[in-house]
Structure formats: structure tokens, C-alpha cells
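Peer 1: build the 3D model from these lines:
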Amino acid sequence: MQYLSTRGGIQPISFTKAVMMGLAEDGGLLLPRTIPRIDSQTLAAWKDLGYAELAFEVMSRFIDDIPASDLKALINRSYTSFDTPEVTPLVHYGNLHILELFHGPTLAFKDVALQFLGNLFEYLLGKSGEVLNILGATSGDTGSAAIYGVRGKERIRIFILHPHKRVSPVQEKQMTSIMDGNVFNIAIQGSFDDGQAIVKEIFSDIEFKNRMNLGAINSINWARVLAQVVYYVYSCLHIARHENDGSLTFSIPTGNFGDIFAGFIAKRMLPEGSIRQLVLATNSNDILARFVNKGDYSLGKVVQTSSPSMDIQAASNFER
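Peer 2: Take a look at the predicted model:
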């Protein structure tokens, strides 16, 4: 599988190079050249797989430069930190189904991807012998989940920028109470968008990025999105076992557009009709809803709300 930039300025690269590059050198985001399709027969054959087994089947279609046995081991190790073997269990209330994404070590849905990405970084760095400096910005949940994904790992240092007094108290404590020597928290004046702009500007300095061996752990990293595709496929399989109508509508709280984009990839992969619709749920920072409903993508001022992880105006993954 080859990966390309949304801006067309780099040559095709492999999955592992895409993971280590994070943000493409032309400033774009990386995407697979093609989206693998899953036919109905293959999907039916997956119906009894456990979560880690399903994750391997989905992710291996995008990863062809890591041996299958190593990829399986990475995935299995990543989900042992969850408090249920189902990893993302579904709870049923009539015709509503709630996908529980809070069973990881920080209770954030981003644990699903960041436990895997932390182990993936460690595996790739063990092969190369390099040291990686991870730089990321957070509105709360990415920071704590990223830190828990890489804390204590050799060859990795992580630097997380968060907006001062604009993340939840729990997530601030989760980030700033970690004393591992490879974890560095930096509070900035401003919003998440300001932090994200700093990260992108630093990554755009290619000489500095290469010299410092910078890596990305925000959802600009394709591996983050890929790991989240799995639970959409898992949901479709799980519902199909309980209902005749397997066509689902997902309502997805959306800030940086990464999670709903993972749902879009799953929709493209699965047989037509498996996912009927993706509903973009937002708060007062409604730039994405305005674009979908009115075609208006003008940036506004970030409004501080009771859902700080969604207090974003410039949604990076929308470029994808």
C-alpha cells in the first residue's frame, strides 16, 4: 500500500514511512492511494472474530511492510490495557446502540488508537535504532491518551502543548501528574487551534523536523485514523448479529474531524449500505456543521464550552 499527500507534493511512500513522517513534507496529510474494499462474504466471515483479531484483518489491508506476526503481536499488546476484552463494547437501548469508547487507561476514545500507535512507534524505533521526539497539541483527550501511550518507552520523548485553563480538570491532572522522564507538558496561552498552528509551523521546517526526528501523534498521523476505522467495522458486525437491518447511522461528536473521517473510510470499505449515514455532532464551535449545511467554512473565534475537546475551529482532518 502506498501513501500520498493531500497536496500532491511528495512521492508515494510506505505505511511505516507515513507513520514516522506524520505530516507530509509539503504540509499536507497522508492518505492511502486506494481504499481496500470488503465484500459481503468476507465481512460475514469476520462475524465471530474478537476485537484484536478484527483489528488485524482491517489494518493489515493498509499495512504491507510489517510482517503479519509482528502486526498481530502489536495489536494484541495494545488492547491488553483495556478493562474489557471487547475493547469497545456496544450497549443496546431499543433501536439505539451506544458504542462505549471509554474502557482504555485514560477513559478517552483516543486510547483505542494511541495505545496502538505508542507500541507501533516503539517497534519501528527498535528496528531503526533512532530516537523520536513526538510533538503534539491537545484540547484535552489527545494529550492524556498520547502520554499514556508512550510513557516510559525507550527511544521516545513526548512534548504536549495544551491551552492553559481550557482543558478539563481531570485531563489536566492526567497529563501533568505523569512523572516519567520522557514526558513533557507545556501550557500555552490561547486555544487548541493556536497550539495546533504551532505544531504545524514547526513541522513545516523540514530541516529542523529531520534534525530533531520529530513525530506526530495528533490525528494528522494516518495510523491514528486507521486504528479508529476498526470500531466502525466492529459495530456493523455486532449490530448485524442482533438486527435484520444492518444499515447503521453513526452520530459522532466531532472536533478535529479525525473520528468521523475514520467512519468515512469504513463506509468506503464496507459493502454499500452497511453504513447509511455519518451525522456530525458539534458544539458552539460549529464550523463543520456550517460547511455541511451552508457551505460556509469561514474561521470564527474559538468558543470555550463544557466540551473542551471539541472546542476547535480549524479541523485538520477535513483536508483529507
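Peer 1: only C-alpha atoms for contact and neighbour calcs from this point on.
Peer 2: OK.
Peer 1: can you pull up the most central residue in this protein?
Peer 2: Centroid-nearest residue in the chain: residue 224, 3.0 Å away (criterion: CA atoms, centre = their mean).
Peer 1: doesn't residue 114 make contact with it?
Peer 2: Yes. Residue 224 is within contact range of residue 114, at 6.8 Å (criterion: CA atoms under 8 Å).
Peer 1: which residues are in contact with each of these two?
Peer 2: Listed contacts common to residue 224 and residue 114 are residue 217; contacts here mean CA atoms under 8 Å, 6 or more residues apart in numbering.
Peer 1: ok, residue 223 - how many residues close by?
Peer 2: Residue 223: 27 surrounding residues under other CA atoms under 10 Å.
Peer 1: the closest residue to the residue nearest to the centre of the chain other than its chain neighbours in helix, strand or coil?
Peer 2: Residue nearest to residue 224 in three dimensions, not counting chain neighbours: residue 113, with 5.2 Å by CA to CA, 6 or more residues apart in numbering. When classified by DSSP: H, G, I helix; E, B strand; the rest coil, residue 113 comes out as helix.
Peer 1: the structure of the following sequence is requested for comparison with the preceding one:
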Amino acid sequence: MKYISTRGQVAPIGFIDAVLMGLADDGGLLVPERLPQLSQDTLQQWQKLSYTELALEVFSLFMKADIPREDLKKLVDDSYGTFREEDVTPVRRIHDGLYVLELFHGPTFAFKDVALQFLGNLYSYISRRNNSIIHILGATSGDTGASAIEGVRGKEGIRICILHPHGKVSKVQELQMTTVDSANVLNLAVEGTFDDCQRIIKELFADVEFKHQYHLRAINSINIARILAQTVYYFYAYFRLVDQGVAGDKINFSVPTGNFGDIFAGYLAQKMGLPVNKLILATNENNILARFVNEGVYQPGEFRGTHSPSMDIQVASNFERYLFYLYGEDAAKVAALMAQFKADGRIAIEGEALARVQADFAAYSVENEACLDAIEGTHKHQGYLLDPHTACGVTAAAHLAAAGEVTVALSTAHPAKFDESIRLRGIRQTYPAQIEALFNKPQFQKVVGGSNEEIKAELLRFF
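Peer 2: Okay, here's the model as predicted:
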């Protein structure tokens, strides 16, 4: 399997080179040169597999040319052996027609662990195999940072710097990152929004000379390994519902999203052959993606702080990958659209293109109070506690799933990570011991301004 850029100016490369490149050198994003097409027989065979066995089969489709199967199996086993649930991503029934896919049973209680435990181990494997130094640079709206740090803390040959928006993540998210006292970890709290952090990351990676000189590697979902790892749990959830006799031919997935990575993984799974009825895109009040699906206009709006801060994003880093498939893998068209977005801050589509978007996705923007209503109502009537991001997915499903349809809402974080919001509706919860322990630990972070120069200076001191 080779990987190509959405902008067409990078020669096809192997999987490990794609992981190391992160952001494509032409400014685009890397995608598989072709997507495997799965037969019904293959899906039936996969239905019997455990999560780790399924991950190995999915990963092999994309990575086997670069990583021997036994090495890949060890990476998978090591990555998911850290999860608290044997099923890794269990499916829970909430009520008739609605299920929750719990993605928060990894070390940092967030769905990012599913991909980043694997990517952290993969980077360590590459570093040992190539006898090379890896400097990881990433931005987080809350969960990616903690998951990435947990994946590589203390590992030889790897250093990691994470940018997060100062004061705009939950307290638990902040503590999970900043209480890590390790010589290979640097936390920078940036005065600005997540979009500022993400812009800095993309611009530093676009400086190809700087990127290569300091061996910069990406941990954000611009890295194709992140997306491929996330496709696995769509297949796994579908198979678990088939086991229960409730899936029928197709099911819906309702996905809380800000960066378009998680739902894009579902889109790839569908293109590979997973029987999906609707991909429901749930946003909060930072609703650039919902407006694109419903109106055909991709344009950042005014930033709003919400109860679901990991989705407080106005520029979705994986959006370009979807444009690539929307326009028939026409890299020149994608390059032109992204140049237009850089110049005008806006992309508008209509006609057949918009019709294709609306065939691929349904979208709903969830208001702050509606998010809290879903938390309160689900807790009261079903005895199940949602985190605010999952609450957005559940709310969107309630509005967009038709009667008789089965919907899986992706649960992206443990509710303990967002207790400030949950307490607004008078709900008290008990912290897991691992999270409770964070409040007594010292923090290690540095507050910095939001300029490329300041971040680059901190990186040079750290490396």
C-alpha cells in the first residue's frame, strides 16, 4: 500500500514514510493510494474476531508491506493491553434504537487513546528500527495531548511537545497533560484558541526545511495512522450489534466531531464496505462542519466556548481529506480549493457536489443547553451518565435518526473529565482513582504567546 497527497505533489510513499512525514511536504494530507474493498465473506469472518484480532486484520491491509505481521501483532497487543476493558471499545444499550460505543477505556479516559497508544508504540518501533530521533509536535483541544503524552512518556529516542489553549480545556484534561514530570515531555499553554495552536502546528510543518532539520513528527489527526486506527471500532461496533441481532443491513453512527477525524474514519470504513446507513455529524455551537453539510459553505464563524471544549474548533484539519474523495480524488481541484480557502477564508459548493455531501452525511449543531439537557435526561431516565461531547452525539441522533433505525453514538470521553459541566445540572459523580490522584500532583507547563516565533524558540531550547 502506498500513500499519496491530497494535493498531488508528493510521489507515492510507504506507510512508515507516511507516518514520519505527517503533513505532506506539499501542504496536503496523506491518504491511501487506494482503499481496500471488503467482501461479504471477509466481513463475516471478521465478525468472530476480538478487538485486537480485528485491529491486526485492518492494519495489515494498510501496513503489511512495511511492518512484518509478527511485529505488527506485538504493536497491537502492547497498545490495547493498556485498556481497562477486555473488549477495548464495548457497546452499551441506552434504550431501543440507541447504543453507545464507549471509546474511553484507555489510559487517559478518552477516545484518542485508541489511536495514540498505537501511534506512540509505532513511533518507538520506528525509532529503534531506524536508530533515529523523533521529535513529536502536536496541538490539542483537550484529549489528544494527554493521550499522546501517555503514549510516549519516558520512551527513549522520542521527545514530545504539546500545545494547548491556555484556560480553554477542562481541569482534568489540563492535569492529565501537565502533571507528567518527564524529561521528554514539554507542555506549552498558548494564549489563544485551539485553532491558533493548530495553525502554528501546520505552519511549522509546512516549513519543510525546519521540519526535516529537527525531525518533526505529527501526532495530530493530520497523521494518517490516527485515522486508520480509528476505522477499527466502527467495524467492531457493527459486529457487536450483528451478534445481538439488532443491526439489520445497516446502522447509523452519530459522531461528535470538531476536527473531522473521527467521522472521516467512519466514512473510510463505509467506503471499504461497512454497511452504514447514516453518518451523523454532531457539532456544538462551533458549527462550521454542520453548516458545510447543510448549506454548502465552509467558513469559520465566531469562536464560542462551550461545555464540550474538545469540539471548540472552527477549522477542521481533516476536512481536506474529505474534499479529495468528494471531488473524485482530483488533487488539482483540492489544491485549488485549499488555495482559495487560504486567500478568502471560505469555500462554497452547490449543485451536484452539495448533493453528494448531503448523501454522505447528515449534520446537526447542538446548543449548549441542549447538551446539558441530554446529560440530565439520559442520567434521569436511563441511569447512564454522558460526557458533554457524547451528549452532542446523542442529541444529534435524536433529531436525525428515523423511527425504527438503530444508531450508535460514539462516546468519546469519560464523564469524569468534564465534571464542571455535569455539575451544572446537579449531578454528582465519583472520580476514577486515576483521575482523583491528579489533583494532588504538581504541574509542569509554560504559558506562551501565540506566535510561530515563540513556539519555535521553545522547541529549539527543548530539542
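Peer 1: TM-score of the superposed pair?
Peer 2: Laid over one another, the chains give 0.98 as their TM-score (TM-score structural alignment, normalised by the length of structure 1), with 318 aligned residues with a CA RMSD of 0.8 Å.
Peer 1: which SSE is the residue nearest to the centre of structure 1 in?
Peer 2: Assigned by DSSP states H and E, residue 224 of structure 1 belongs to helix 222-240.
Peer 1: check the mean deviation of whichever helix or strand comes after that helix from structure 2.
Peer 2: Using DSSP H and E, the helix or strand that follows helix 222-240 of structure 1 towards the C-terminus is strand 248-253. Comparison of strand 248-253 of structure 1 with structure 2 after fitting gives an average deviation of 0.4 Å (mean CA distance after the TM-score superposition for structure 1).
Peer 1: now the helix or strand just after strand 248-253 of structure 1 against helix 222-240, angle please.
Peer 2: For strand 248-253 of structure 1, the following helix or strand on the C-terminal side (DSSP H and E) is helix 258-269. Using axes from the mean of the first three to the mean of the last three CA atoms, to 10 degrees, the inter-axis angle of helix 258-269 of structure 1 relative to helix 222-240 is 60 degrees.
Peer 1: what's helix 258-269 of structure 1 aligned against in structure 2?
Peer 2: Alignment note (TM-score structural alignment): helix 258-269 of structure 1 is matched to residues 261-272 of structure 2.
Peer 1: what's the answer for stretch 204-213 of structure 1, then?
Peer 2: Using TM-score structural alignment, stretch 204-213 of structure 1 corresponds to residues 206-215 of structure 2.
Peer 1: now do the end-to-end distance for the matching stretch.
Peer 2: For stretch 206-215 of structure 2, the first-to-last residue distance is 13 Å (CA to CA, to the nearest Å).
Peer 1: residue 301 of structure 1: what's it in contact with?
Peer 2: Taking CA under 8 Å, 6+ apart, we find residue 301 of structure 1 in contact with residue 313.
Peer 1: from residue 319 of structure 1, how far out is it?
Peer 2: Distance from residue 301 of structure 1 to residue 319 of structure 1, by CA to CA: 20 Å.
Peer 1: can you check residue 311 of structure 1 too?
Peer 2: In this view, residue 311 of structure 1 and residue 319 of structure 1 are 18 Å apart by CA to CA.
Peer 1: so for those two, which sits in the more crowded spot?
Peer 2: It is residue 311, of residue 311 of structure 1 and residue 319, that has more neighbours when counted by other CA under 10 Å, with 28 against 10.
Peer 1: count of neighbours near the residue lying closest to the more buried one once chain neighbours are set aside?
Peer 2: Nearest residue to residue 311 of structure 1, sequence neighbours excluded (CA to CA, 6+ apart): residue 285, at 5.9 Å. By the measure other CA under 10 Å, the count of residues near residue 285 of structure 1 is 22.
Peer 1: could you pull up the residues touching residue 285 of structure 1?
Peer 2: Here residue 285 of structure 1 is in contact with 302, 303, 310, 311, 312, 313 (criterion: CA under 8 Å, 6+ apart).
Peer 1: trace the residue nearest to the centre of structure 1 over to structure 2, please.
Peer 2: In structure 2, residue 224 of structure 1 lands on residue 226 (TM-score structural alignment).
Peer 1: ok, now residue 72 of structure 1?
Peer 2: By TM-score structural alignment, residue 72 of structure 1 lines up with residue 73.
Peer 1: what segments of the stretch 1-150 of structure 2 are strands?
Peer 2: Assigned by DSSP state E, counting those that start in this stretch, the stretch 1-150 of structure 2 shows strands spanning 3-5, 30-32, 91-95, 98-102, 134-139.
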